[in-house]
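**Q** I'll drop the sequence and a predicted model, then ask my questions.
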Amino acid sequence: MKLSVKKGRLVFTGKIRCYEGDSDRLGYHIRQGKPEFDSWWLNENGFREISSLTLPQCFPKQKTIFRHCSLAQKRYQLRCEKKKAAETKPVSRPKTRMVYRQARKRTFTELPTFDRKW
């Protein structure tokens, strides 16, 4: 997704899903980098794809929104790169010798008595 400011308006371009339902039905969770909605209907056919979205003028300080969106995008990309690096990097562990505790021979000098006269 790309962000740009044209004529003082914030423009998002890319593959964007447009949901036109009530906001109380838009409960979602992000799984494997994709939004997954609580309603199965919204996941399959409750949207239409658009190529660009322009924020209307009713949102004040659009340059501030642009700055925050670009920071969030950079953080997301850095997190994805770190995950890829962590997945491909093998974990090195120090080699240790397996030390088995030797079983001691429990030999008694006297056999225990169970006459309860201790």
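**A** The structure has been received and is ready for your questions.

**Q** CA only for contacts and neighbour counts going forward, please
**A** Fine.

**Q** So which residues of the protein form helices?
**A** Secondary structure of the chain (DSSP state H): helices located at 40-45, 62-88.

**Q** chain center to the last one: distance?
**A** In terms of CA atoms, centre = their mean, to the nearest Å, the gap separating the centre of helix 62-88 from the centre of its chain is 12 Å.

**Q** about what we covered before: redo the helices of the chain as CSV? Include distance to E20 and mean neighbour count.
**A** Below are the helices of the chain laid out as CSV (distance: least, CA to CA, whole Å; neighbours: other CA atoms under 10 Å):
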stretch, distance to E20, mean neighbour count
helix 40-45, 10, 12
helix 62-88, 22, 12
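
**Q** Quick one, which of those gets closest to D24.
**A** helix 40-45 (12.6 Å; CA to CA).

**Q** what's in contact with that closest one?
**A** Identification of contacts with helix 40-45 by CA atoms under 8 Å, 6 or more residues apart in numbering yields E36, F37.

**Q** go with 6 Å
**A** F37 (CA atoms under 6 Å, 6 or more residues apart in numbering).

**Q** Report how many residues lie close to L10.
**A** Other residues lying near L10 total 21 when counted by other CA atoms under 10 Å.

**Q** list the contacts for it?
**A** T54, L55.

**Q** From K89, how far out is R67?
**A** For R67, the distance to K89 (CA to CA, to the nearest Å) stands at 33 Å.

**Q** longest strand anywhere in this protein?
**A** strand 9-18 (DSSP state E).

**Q** Surely E36 touches G27?
**A** No. The criterion here is CA atoms under 6 Å, and E36 misses it with G27 at 8.7 Å.

**Q** Alongside the first one, take a look at this:
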Amino acid sequence: MHKMIHSDGKKLSRGFDKLMLAVNIPSLTAATALSIIYLLIIRRSGVPDDFFKLYITCFFMTCAYSFTVSVIVAVITNLRLSGHKKYTYIEILGEQMVISRYVRSSAGEKGLTVYRRLWVMDLSDVEQVTCTGRRVIIKGKARYFEAPANWLDYSCTENGRAEFDYHWYDEYGGEEVTQASFPDSFFYAERVAQRIIFCSEKQKRREIRRKEFRQRMLEIAARRRARKKPKERVFRGYEIERKF
């Protein structure tokens, strides 16, 4: 039942494209105004040298601003896209589900540190999955973590559960929450929600069958003990009742 659902890079890129357009609106506005000034004033009639120098200065400042903010946004975009590509996903392990979300990257003495959020949830505890268009909300008891990404590395056990490399997190880490809520960055989130619900229902049925089997075995063992009679042995002509 293992399933890895990665984030959609194209969907994330559209959000960063909107950011690139927003930060360039001032430069686009200034460029439009400079074009109108050139067509209506400078091209039709002569202007003083001081005015022309001011016009050229404004033109180059507009170009410098647009270039600077475009480079900064492009660097941030590439950094965040690479972080989302690696750390934003939903992984269905078997008995548990892990939801990982990239948060940010920060520079420190030891280099670049990546932070992420993590929700670990038993599939049998999933109550409802909601897609609002912008967010995905999974209701159910879960453990919530936010720490450097390498601190939250984990592996999947044979039983389909998450086991952290730092074993301290298995027992004491995380905060108890009642839902996992995160931005929708997946292709066709409704299909993802259907998959989660399907795996949750399958795990719930498996646990019901497991409990029924255990109860049936206990009843069989109890009936065998009830049918068992005390043994009697004859020793030198005397009957000795053996009670166990």
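**A** Looks like it came in fine. Since the model is a prediction, treat every value here as computed from it, not as a measurement.

**Q** what's the TM-score here?
**A** Once the chains are laid over each other, their TM-score by TM-score structural alignment, normalised by the length of structure 1 reads 0.60; 92 aligned residues with a CA RMSD of 3.0 Å.

**Q** Can you tell me which residue is spatially central in structure 2?
**A** S100 (2.7 Å; CA atoms, centre = their mean).

**Q** My guess is that one contacts Y115. True?
**A** No. At 10.5 Å, S100 of structure 2 and Y115 do not qualify as touching, with contact defined as CA under 6 Å.

**Q** Check which helices and strands the helix or strand harbouring I76 of structure 2 is in contact with.
**A** Per DSSP states H and E, I76 of structure 2 falls inside helix 49-87. Counting by 3 or more CA pairs under 6 Å, 6 or more residues apart in numbering; DSSP states H and E, the packing neighbours recorded for helix 49-87 of structure 2 are strand 96-108.

**Q** if you set the cut-off to 8 Å instead, what comes out?
**A** helix 9-23, helix 25-37, strand 96-108 (3 or more CA pairs under 8 Å, 6 or more residues apart in numbering; DSSP states H and E).

**Q** okay if I get the helices of structure 1 as TSV plus distance to G14 of structure 1?
**A** Formatted as TSV, those follow (distance: least, CA to CA, whole Å):
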stretch	distance to G14 of structure 1
helix 40-45	19
helix 62-88	13
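
**Q** Mind checking those helices for the one nearest to K2 of structure 1?
**A** Comparing these under CA to CA, the one sitting nearest is helix 62-88, at 9.0 Å.

**Q** Residue range in structure 2 corresponding to that closest one, please.
**A** Under TM-score structural alignment, helix 62-88 of structure 1 corresponds to residues 189-215 of structure 2.

**Q** in the superposed pair, what's the mean gap between the matching stretch and structure 1?
**A** Superposed on structure 1, stretch 189-215 of structure 2 shows a mean distance to its aligned partners of 0.7 Å (mean CA distance after the TM-score superposition for structure 1).

**Q** In contact with T54 of structure 1, which residues?
**A** Taking CA under 8 Å, 6+ apart as the test, what T54 of structure 1 contacts is R9, L10, V11, F12.

**Q** can you rerun that using 6 Å?
**A** Per CA under 6 Å, 6+ apart, neighbours of T54 of structure 1: L10, V11.

**Q** how close does it get to K61 of structure 1?
**A** 14 Å.

**Q** same deal with E81 of structure 1?
**A** From E81 of structure 1 over to K61 of structure 1 (counting by CA to CA), the distance is 31 Å.

**Q** likewise Y76 of structure 1?
**A** Separation of Y76 of structure 1 from K61 of structure 1 (CA to CA) stands at 23 Å.

**Q** close enough to count as contact, H29 of structure 1 and E36?
**A** Yes. Between H29 of structure 1 and E36 there is a contact under CA under 6 Å: 5.3 Å.

**Q** who's more crowded, those two?
**A** E36 (17 against 12).

**Q** Let me see the contact set for the more buried one.
**A** For E36 of structure 1, the contact set (CA under 6 Å, 6+ apart) comprises Y28, H29, I30.

**Q** now the helix holding I76 of structure 2: which residue numbers in structure 1?
**A** Counting by TM-score structural alignment, helix 49-87 of structure 2 has no counterpart in structure 1.

**Q** how about that helix: buried residues?
**A** By 16 or more other CA atoms under 10 Å, the buried positions in helix 49-87 of structure 2 come out as 55, 59, 62, 66, 70, 73, 77, 80-81, 83-85, 87.

**Q** What's E44 of structure 1 aligned with over in structure 2?
**A** So E44 of structure 1 corresponds to E171, using TM-score structural alignment.

**Q** try S4 of structure 1
**A** Aligned counterpart of S4 of structure 1 in structure 2: V129 (TM-score structural alignment).

**Q** The residue nearest to that match when sequence neighbours are not counted: how many residues sit nearby?
**A** Nearest residue to V129 of structure 2, sequence neighbours excluded (CA to CA, 6 or more residues apart in numbering): I138, at 4.5 Å. By the criterion of other CA under 10 Å, I138 of structure 2 has 23 neighbours.

**Q** That's all I had, so thanks and see you.
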